[in-house]
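[1] sharing a model prediction with you, sequence too.
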Amino acid sequence: MKALQWQGVNKLSVGTVPDPELRNPGDVIVKVTRTVTCGSDLHLIGGYIPFMEKGDVLGHEFLGEVVEVGPDVRNHRVGDRVVVSSFISCGNCWYCDQKLYSLCDNGNTNPVITETLWGQAPGGCFGYSHAMGGNAGSHAEYIRVPFADVGAFTVPEGVSDERALFASDSAATGWMGADLGGVKPGDVVAVWGAGAVGQMAARAAVLLGADRVIVIDRLDNRLRQVEQHIGAETINYESTDVAGELRERSGGRGPDVCIEAVGMEAHAPGPQFGYDQIKQQLRLQTDRPIAVREAIHACRKGGSVFVLGVYAGFVDKFPLGALMNKGLTVRGAQMHGQRYIPMLLDRMAKGEVTTEHLATHVMPLDQAPEGYRMFKDKKDDCVRAVFVP
């Protein structure tokens, strides 16, 4: 079958790989009908997560049609249209029982790398390096889905492919940030990043009753999407003092909840960007924590900061003093998709969560390398490139 393969740093190609096969009785094989780029994929492509091997298939956000089922599968039949959580979870371990699905003890079949890096291993993820299990990704014609009764969800009739597709990761990730960040009615919420995840975090905050939701970015087309489709306010950080503006819009205190949805390749005006970029490229730090620093400094005393952006290892100039002395609660997580996807599909069916506007560029899988170039370089106002195998 055809698939998009990682061939080296900033090198992608569409090639031929073996068709997936059932390995365990709880597996299904899904014919991929939509699969989408994600900002965290850019960290893999750029070599910032050094656990890729030549020929690895990328992609972790997808939906499709079930074409083969293992003997133990109970919730799915051949022909079902399903959206699949990007994180692979068994549904039976202690962490899954706590609904901390991305921390599953059994989803990552290659835990030694992340145990060494982080002390313990999270669950597995489709198409996200051998540190996260080495699972083949979704930018392909077919994909094997382990623990299908736990991680695959039937899409309601009437919900379009482009809408349901983003429940796989972006919408679930964004909702998790607002939920676990503690957003409640009356809050002022600030979100760093107006990509798909940031927009979905903002939408979640709106639906959870926040009084004001403010999204920070530098790209005007994304900020327009926030205003038109999400119902939130915006700040362009290249033209406004973010900290001062946030205080102005929050009664002088700062936001109650700050959600960072940027990740390890953050941009910023001023010398801090050059400082962090040089240190990252020289491997003196693994990540650029610019947005996290700003969120911690901007958050009100006693507030909450949730880190949604992907980080791999170590950062410099982390404001631990501000965190401690301001009494902040700081949390982060990979996406507990199984916890949120059924609810999101229901809200999508009701029209409360819409995502079609995020799919700015839809193209055949053969054009995936160009799709990633457009996505990375923000060409033609690309927010997300969707591939149709």
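    The structure has been received and is ready for your questions. Predicted model, so just to flag it, every value in this text is computed and none were measured.
[2] CA only for contacts and neighbour counts going forward, please
    Fine.
[3] so who does A196 touch?
    170-171, 358, 383-384 (Cα atoms under 8 Å, 6 or more residues apart in numbering).
[4] if I pick L42, what's in contact with it?
    K376.
[5] quick one: classify it as helix, strand or coil.
    Following DSSP: H, G, I helix; E, B strand; the rest coil, L42 is assigned to helix.
[6] for this protein, which segments count as helices?
    Here the chain has its helices, by DSSP state H, at 39-45, 94-97, 112-118, 148-151, 161-165, 170-180, 196-207, 220-225, 242-248, 271-281, 290-298, 320-325, 337-350, 368-377.
[7] figure out which of those is closest to Y311.
    Between Y311 and the helices of the chain, the shortest separation by Cα to Cα is 9.1 Å, and it involves helix 39-45.
[8] so what's D97 up against?
    D97 touches G91, counting by Cα under 8 Å, 6+ apart.
[9] and if you look at C104?
    Per Cα under 8 Å, 6+ apart, neighbours of C104: 88-91, 93-96, 122-124.
[10] returning to that earlier point: now, which of the contacts of A196 sits nearest A368?
    Checking the contacts of A196 one by one against A368 (Cα to Cα), the nearest turns out to be R384, at 11.6 Å.
[11] wait, the closest one touches E61, no?
    No. The criterion here is Cα atoms under 8 Å, and R384 misses it with E61 at 11.3 Å.
[12] who has more neighbours, the two?
    E61 (27 against 24; other Cα atoms under 10 Å).
[13] related to what we said a few turns ago, among the contacts of C104, which pair sits farthest apart?
    W94 and G124 (15.7 Å).
[14] now the spatially most central residue of the chain: closest residue in space, sequence neighbours ignored.
    Centre of the chain computed as the mean C-alpha position; nearest residue by Cα atoms, centre = their mean is S170, 4.9 Å away. Leaving aside its sequence neighbours, S170 sits nearest to V197 (Cα to Cα, 6 or more residues apart in numbering; 4.8 Å).
[15] ok, second structure coming up, stack it against the first:
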Amino acid sequence: MKALTWHGKGDMRCESVPDPKIEHARDAIIKVTACAICGSDLHIFDGIIPSMEHGDILGHETMGEVVEVGSENKTLKIGDRVVVPFTIACGECFFCKRGYFSGCERSNPNKEKAAKLWGNSPAGLFGYSHLLGGYSGGQAEYLRVPYADSGPIVVPEGLSDEQVLFLSDIFPTGYMAAEFCDIQGGDTIAIWGCGPVGQMAIRSAFLLGAERVIAIDTVPERLALAREGGAETLDFREDDIYDRIMDLTEGRGADACIDAVGTEPATMASFDSVVDRIKVATFMGTDRPHVLRQAIHCCRNFGTVSVVGVYGGFLDKIPMGSAINRGLTFRMAQTPVQRYLPLLMKRIQEGEIDPSFVITHRAGLEDGPDLYKTFRDKKDGCIKVVLQP
């Protein structure tokens, strides 16, 4: 089959690889009908995610048609259209039973490696480093899905691939980011990053009752899409974000702040972001937490900082004094996608939201390597890429 494979920093290839096979009785094989390039894939593309190996198949936003099921899988049948969560979960362990599927104790076969870095291991993920299981991803013609009786959701009749594809990751992630804010009527939510997850967080915040959303970015197309979703926008290259948010909230700060950027903010956003970049380049740091620092300072007393941007290691100079003295709450997670699927599928069915609004580029797998660069460099108005094998 054809698949997009990683061969080092900035080196993605579309090449032939062996077809996946059933390896466990709970597995399923799907024929991929749509997949996407995620912003967190760009961290791999840029070479900052450890434990990648040449030839790894990327991709964790995937859906398709079931073509084979293992003997113990009684949930799916051949011909089902399914969306596959990016978090792999057994459905039976301590965390899965409590709805924390991204903390699954069984799905990461390399959990000892992850525990050395993080103290304990999260769930395995598709197409995202051997620290998290080394599972082949879904930017391919076929995908093996472990624990397929506990993860994929069958798509109801009448919904297109593009309407439901993002249930695999960015819609649940953006929704969770907003849910973490415990939104009350009249709240103002500030969101850093107007990429795909940020766009989903904007719309989710309004779905959950926010009165105002302030969205922060610098890319014109992203800011325009945020405004289409009802947000007020700030350009961090033109505005002092702290001063503007204080002005917009009568000096109080936002009720909650969402970091939908993570470890790779714009290099020249501020002096501290330049310092972060230098530290990472000289191996004096692992991440660049400029956005998180700013979100903390811009949050009102006893507000919430919601973090869904990807961080991988250790963060430097986080203003914990501000957070502690002002009573901030931090909430963060890799999204337990399975927890959100029924609710969000219903919202799509009822017409409350159509997540396909974020798509700007559609192509085949063979165009994937070039589109990784287009997406990374924010060229050609690129906000979200969907590939159809």
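    Perfect, I can see it now. Predicted, not measured: the structure shown is a model, and the values here were computed from it.
[16] TM-score for this pair?
    TM-score for the superposed chains, counting by TM-score structural alignment, normalised by the length of the first structure: 0.97, backed by 388 aligned residues with a Cα RMSD of 1.1 Å.
[17] mutual contacts of R384 and E61 of the first structure, please.
    With Cα under 8 Å, 6+ apart as the test, R384 of the first structure and E61 both reach 36-38.
[18] out of these, name the ones that lie in strands.
    V36 (DSSP state E).
[19] can you give me the end-to-end distance of stretch 274-293 of the first structure?
    15 Å (Cα to Cα, to the nearest Å).
[20] identify all contacting residues around it.
    Contacts of stretch 274-293 of the first structure (Cα under 8 Å, 6+ apart): 48, 192, 260, 262-268, 272-273, 307, 311-316, 318-319.
[21] run the chain-centre distance for it.
    Relative to the centre of its chain, stretch 274-293 of the first structure is centred 20 Å away, using Cα atoms, centre = their mean, to the nearest Å.
[22] now stretch 244-253 of the first structure
    Using Cα atoms, centre = their mean, the offset of stretch 244-253 of the first structure from its chain centre is 28 Å.
[23] quick one on the thing from earlier: adding neighbour count and distance to L100 of the first structure, write the shared contacts of R384 and E61 of the first structure out as JSON lines.
    Listed next are those as JSON lines, based on neighbours: other Cα atoms under 10 Å; distance: Cα to Cα, whole Å:
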{"residue": "V36", "neighbour count": "27", "distance to L100 of the first structure": "24"}
{"residue": "T37", "neighbour count": "24", "distance to L100 of the first structure": "24"}
{"residue": "C38", "neighbour count": "23", "distance to L100 of the first structure": "22"}
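[24] pretty sure D27 of the first structure is in contact with V145, am I right?
    Yes. Between D27 of the first structure and V145 there is a contact under Cα under 8 Å: 5.5 Å.
[25] quick one: which of these two has more around it?
    Per other Cα under 10 Å, whichever of D27 of the first structure and V145 has more neighbours is V145, with 30 against 21.
[26] so who does that one touch?
    Contacts of V145 of the first structure by Cα under 8 Å, 6+ apart are 27-30, 151-152.
[27] of those, which ones are shared with the second structure?
    Checked against the second structure using both residues aligned by TM-score structural alignment, their matches' Cα atoms under 8 Å, the contacts of V145 of the first structure keep these contacts: 27-30.
[28] from the opening residue of stretch 72-90 of the first structure to its closing one, how far?
    Counting by Cα to Cα, the terminal residues of stretch 72-90 of the first structure are separated by 13 Å.
[29] in it, what's buried?
    Of all the residues in stretch 72-90 of the first structure, those buried under the rule 16 or more other Cα atoms under 10 Å are 73, 76-77, 80-90.
[30] got it, and stretch 119-127 of the first structure?
    Quick answer for stretch 119-127 of the first structure (16+ other Cα under 10 Å): 121-127.
[31] nearest to L323 of the first structure, of the buried residues of stretch 72-90 of the first structure?
    Using Cα to Cα, the buried residues of stretch 72-90 of the first structure come closest to L323 of the first structure at F87, 29.5 Å.
[32] isn't the closest one right up against R339?
    No. Contact criterion Cα under 8 Å: F87 of the first structure and R339 do not qualify, at 11.2 Å.
[33] shared neighbours of the two, anything?
    Contacts common to F87 of the first structure and R339, judged by Cα under 8 Å, 6+ apart, are Y101.
[34] count the residues that sit near K184 of the first structure.
    With other Cα under 10 Å as criterion, K184 of the first structure counts 19.
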